[in-house]
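[1] let's see this in three dimensions:
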Amino acid sequence: MVEGQEVGQKHVRFGGADLWLEGVMHWPAGAAPLPAVAVCHPHPLHGGDMESSVVISICEDLAGASIVSLRFNFRGVGRSEGDFAEGIGEQDDVAAALDHLGSSEGVDPGRIGLAGYSFGARVALPVALRNGGVKALALVSPFLTDDDWERTRSSTIPKLFLCGSDDGYISAHKIQRLVGGLAGPSRCEIIAGADHFWWGYEAQIARRVAGFFQAAFQVK
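    Just a heads-up that it's a prediction; the model follows:
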């Protein structure tokens, strides 16, 4: 831990140039430099923001695994500036979040991960594929197109896909089949009984995501 850095949550503002974004960093106890993960929230036009119970649960479990995390509001959400940008401009928001994490004192810039839930997963994926600084990727209930899968096929970074068996928006078993054709260490876990919203299953999701990054970053 960096001297003077408090354990717990810290509100931050980052970005600049075109717009500013708001976020919350979760700082765990532990000796710096620590690995870190940016966590992307679900669709803002359907009420998604960084206060999502899934997002918060993931950040809390990451802290328990001695991993820093940053949850943030996409442009036009909460106190973040700008307007909804159809998932395109939001990719710049993800890149800004990764830059903020990587430049934060106490964070190991060589151990940066990215996680996304639903719309957040859809936006996170292309950023992870083109940003060489992302060393591991976790996607929860991802909305992915055929083009997304094709672009992901050759990516060698560790990847975790989490789906609910009762998700009415995506096919968990189709995702499981497609993950089997990806390069690099990739796996899909299907949680029995869970739907797209994960009510009552947040702890299961968070535990799996934190364990995945803990292994990827070799955190003891």
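[2] switch to C-alpha atoms for all contacts and neighbour counts from now on
    Fine.
[3] residue 210 reaches residue 66, doesn't it?
    No: in this structure, residue 210 sits apart from residue 66 without contact. The criterion is CA atoms under 8 Å, and the distance is 9.5 Å.
[4] now the residue minimising distance to the centre of the chain: which helix or strand?
    With the centre of the chain defined as its mean C-alpha position, the nearest residue by CA atoms, centre = their mean is residue 115, 1.6 Å away. Under the criterion DSSP states H and E, the helix or strand holding residue 115 is strand 107-117.
[5] and for comparison, fold this next one:
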Amino acid sequence: MPEVMFAGPDGRLEGRYHHASDRNAPVALILHPHPLHGGTMNNRVVHALYQRFQAMGFSTLRFNFRGVGRSQGKYDGGIGEISDAAAALDFLQAVNPAASMLWVAGYSFGSYVGMQLLMRRPEMGGFVSIAAPASHYDFGFLAPCPCSGLILHGAEDELVPESAVRKLVDKLNTQRGIKIDYRVQPGTGHVFDAAQTEQAVDAAEDHVMSVLNRQRMPMAAD
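    Predicted structure coming up:
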């Protein structure tokens, strides 16, 4: 789990990076919750996603947004954090020029940043969005949403009503060529305990592997 420092738009950013042995391995960028509410790259859900993508054979990066941990700069209301995520993706692509697919996964605020990144980087191939803050931020920018993905939400989320996320999912699923795999996790609030985290990353793996297997099928038929 090598520590890395890479250039961001407002100073150097601190991360943890795993490099897969396969030069064509897919890559995944994992984004953490809100910096002003204790969010860091060591968040339980973020760390679990990082480990699970690694186990699936991905080159994987998690990092601290500006002003968190040893990352330079200061919180910028979401705008700068989107630029941080783009810089992190630049780093991933630079060290994985032959990557077969690019994924972004985010938890809470990180899922909002991840969805914003989708709109700026059309080469993204999939996403995992956990506890998306659909009642706190306007997700209307997803018009059209550039790719399909997984949205998972806790049924008992006390900060973001499940109905707000379902409304977003329904809107995205009306878009041509977009299929959102929406999963509601019973008995789960906005903050996931250890068991709920394991359940969530199991769902993420199930979704990601189904996409990767579909991608490989035409290759196997050739």
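[6] quick one, what contacts the residue nearest to the centre of structure 1?
    When contacts are counted by CA atoms under 8 Å, 6 or more residues apart in numbering, residue 115 of structure 1 touches 37, 38, 39, 40, 121, 124, 137, 138, 139, 140.
[7] tell me the one of these nearest residue 185 of structure 1?
    If you rank the contacts of residue 115 of structure 1 by distance to residue 185 of structure 1 using CA to CA, residue 137 comes first, at 10.7 Å.
[8] aligned partner of the residue nearest to the centre of structure 1 in structure 2?
    Mapped onto structure 2 by TM-score structural alignment, residue 115 of structure 1 lines up with residue 105.
[9] which residues of structure 1 fall in helices?
    Across structure 1, reading from the start of the chain, the helices by DSSP state H fall at 53-64, 89-102, 119-130, 146-152, 172-179, 202-216.
[10] would you check the span in structure 2 matched by the second one?
    In this case it means helix 89-102 of structure 1. With TM-score structural alignment applied, helix 89-102 of structure 1 matches the range 80-93 in structure 2.
[11] next, the mean deviation of that stretch compared to structure 1.
    Superposed on structure 1, stretch 80-93 of structure 2 shows a mean distance of 0.6 Å to its aligned residues (mean CA distance after the TM-score superposition for structure 1).
[12] how far out from the middle of the chain is that stretch?
    Relative to its chain's centre, stretch 80-93 of structure 2 lies at 12 Å (CA atoms, centre = their mean, to the nearest Å).
[13] in that stretch, which residues are buried?
    Taking 16 or more other CA atoms under 10 Å as the neighbour-count basis, stretch 80-93 of structure 2 is seen to contain the buried residues 80, 81, 82, 83, 84, 85, 86, 87, 88, 89, 91, 92.
[14] same deal with stretch 43-61 of structure 1?
    Within stretch 43-61 of structure 1, the residues scored as buried using 16+ other CA under 10 Å are 43-44, 48-61.
[15] among the residues you listed, which pair sits farthest apart?
    44 and 61 (23.6 Å).
[16] leaving out chain neighbours, which residue sits closest to residue 34 of structure 2?
    Among residues not flanking residue 34 of structure 2 along the chain, residue 109 sits closest, at 5.1 Å (CA to CA, 6 or more residues apart in numbering).
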